[in-house]
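pasting the structure only:
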């Protein structure tokens, strides 16, 4: 995609988002209105809950050279068999924005031309944390109607190969094939099969080669007034479709439109449940950690069918 065409798309989506931001809710989350949350509860038919997060990894791999660190801090080995009360304790640390662990990007995560979403100056992100648009904006969680569009299922393949791109036609084609329609305030999940490929073939350097959305597919999100986008990859394709912009989907969704992104989720447990039920929509709850000033958080979205 030529850079000038990307910039024109960026300006168009940015202007559209600015015109419709009126009720004080941050970014596209304004579309998740109370009545839509109530309506989403009606999606529950089976009483079945399914996690959309992958287990957090602690072993280095090609796509996770600095994995999370989990250390037991107590009790001491000599105290394990001692009489009396003891507690098992541990400590956890992780790089939130990696290429393996499931996480949510806050609206302060993406900077373009010195600005965050809504024209907030990038200087608001300080060494002490982000003063605006941090993950604390969703401290009360995100609850709404989730919709899963399975692109490999549409194309008749187990997964998309690294570098392949999901188009708007793919999204509308998946809707038709799955008999579901994405609407205002929905949490849209797009499966490219990244997790299944990783499981079957082993990890690779996903920073340089991965399937994702083509930048023009973000127009679909704008037209449908999607509130959140989640993928089982990074949502962006690598190599990038736009010269000089490594993460164009992140730029368009987060920085231009104020759509929080969830990266590196996993849908392999959800797909068979949806297929068996014949339904690809569900109640979805997202509860990031309460980390004031943080640019993102590990996350474990739960689909309730």
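Yep, it's here. Please read these numbers as outputs of a predicted model, since none were measured by experiment. Numbers count the residues shown, from 1 in each chain.

Only C-alpha atoms from now on, for both contacts and neighbour counts.
Will do.

List the buried residues in stretch 18-38.
Of all the residues in stretch 18-38, those buried under the rule 16 or more other Cα atoms under 10 Å are 18, 21, 26-32, 36-37.

Sort out for me which of these are in helices.
Using DSSP state H, the subset of the buried residues of stretch 18-38 located in helices is 18, 36-37.

is it possible to export those to JSON lines including distance to residue 188?
Formatted as JSON lines, those follow (distance: Cα to Cα, whole Å):
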{"residue": "18", "distance to residue 188": "21"}
{"residue": "36", "distance to residue 188": "14"}
{"residue": "37", "distance to residue 188": "15"}
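
Okay, one more to line up with it:
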């Protein structure tokens, strides 16, 4: 059996945006989202209708997470029983009672933004920062600069599940930039430079149907690496890739056996922001009904110092 190539070899000639926005940049291709892009997105608001894209944390039906990560757990600290006889509820003047709780969660265990320093190879993260700056916390290219900046602009939904005639795309199904363009054409829209791309597969519906069996031979569907796809992302100046899967791309590339190639080719090398585990079902249904697949997208992950990712509840306005 032929071993998978090293990413250093596979991406040796891959495009890079390192240094494009200066040696200290930490938000990468989000720099493409200028005031002009924000205004262009805002101009698409016609109905005044909002769609939130975060999946529920602590869903009674289960939380889909990357294998090896555990779903968030919520712990009650105080509730009404805390003031029963023998309880430990604090006393406040006037008799106030309250509920309080906390969660224990992977920061990337729900709908979230990756930091640009989340993945790397060859000892370098985004913009050429030394990978040893990740030790203890991300000193460079953490999620904090993305959270501080915020994300807003014109976005397009590419409903790949409907395009391929499937309720949910199965494991291992791949598609590329030419399929994205064909899907856009079928929907009556054009992907423009600097668009935020939102890709629907509805693959996580299989998680809710299958339970733990979903993880057997885990390999999500999604975009698959090619030099042409990476060049297209660079030429189109795509700032943000948003999907409803756990990892935004086919997990193991069927052409070379490498895991998460696009995390490196797009995020590490081009600085494309990745947003994962979104719930696109209400939005997709509305788009199918009104035939409007372009809209205003706005998001800001939680500001967490030195973190490799952070939860987010993106909002689409139509």
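That came through fine. Here the structure is a predicted model, which means the values were calculated and not measured.

Just give me the closest of the buried residues of stretch 18-38 of structure 1 to residue 50 of structure 1.
residue 37 (18.7 Å; Cα to Cα).

Leaving out the residues flanking it, which one is nearest to the closest one?
residue 144 (5.0 Å; Cα to Cα, 6 or more residues apart in numbering).

Roughly how far does residue 222 of structure 2 sit from residue 38 of structure 2?
Counting by Cα to Cα, to the nearest Å, the separation of residue 222 of structure 2 from residue 38 of structure 2 is 27 Å.

ok, now how distant is the aligned residue in structure 1 for residue 208 of structure 2 from residue 206 of structure 1?
Mapped onto structure 1 by TM-score structural alignment, residue 208 of structure 2 lines up with residue 199. Applying Cα to Cα, the value for residue 199 of structure 1 to residue 206 of structure 1 is 13 Å.

So these two - more neighbours on which side?
residue 206 (23 against 10; other Cα atoms under 10 Å).

related to what we said a few turns ago, which SS class is the residue nearest to residue 37 of structure 1?
strand (DSSP: H, G, I helix; E, B strand; the rest coil).

returning to that earlier point: from the buried residues of stretch 18-38 of structure 1, which is closest to residue 130 of structure 1?
Nearest member of the buried residues of stretch 18-38 of structure 1 to residue 130 of structure 1, counting by Cα to Cα, is residue 26, at 14.8 Å.

Show me where structure 2 has its helices.
For structure 2, the helices defined by DSSP H cover 7-10, 35-42, 143-149, 160-163, 177-187, 205-210, 227-236, 261-262, 269-270, 281-290.

Just say which of these is most tucked in.
Neighbour counts (mean count of other Cα atoms under 10 Å) averaged over each of the helices of structure 2 peak at helix 269-270, with a mean of 26.

out of the ones in helices among the buried residues of stretch 18-38 of structure 1, who's nearest residue 178 of structure 1?
The closest of those to residue 178 of structure 1 turns out to be residue 36 (Cα to Cα; 21.6 Å).

and residue 224 of structure 1, what does it touch?
Residues counted as contacts of residue 224 of structure 1 (Cα atoms under 8 Å, 6 or more residues apart in numbering) are 182-184.

out of those, which is most surrounded?
Using other Cα under 10 Å as the neighbour test, the contacts of residue 224 of structure 1 are led by residue 182, with 23 neighbours.

From residue 189 of structure 1, how far off is that residue?
10 Å.

shared neighbours of these two, which are they?
residue 147.

Residue 110 is in contact with residue 250 of structure 1, correct?
Yes. Counting by Cα atoms under 8 Å, residue 110 is a contact partner of residue 250 of structure 1 at 7.0 Å.

how far does stretch 230-247 of structure 2 sit from the chain's center?
The chain centroid and the centroid of stretch 230-247 of structure 2 are separated by 10 Å under Cα atoms, centre = their mean, to the nearest Å.

hmm, I was thinking of stretch 141-153 of structure 1
10 Å.

Contacts for that stretch next, please.
32, 36-37, 39-41, 43, 158-160, 166, 170-171, 174-175, 178, 180, 182, 185-193, 280-288, 303.
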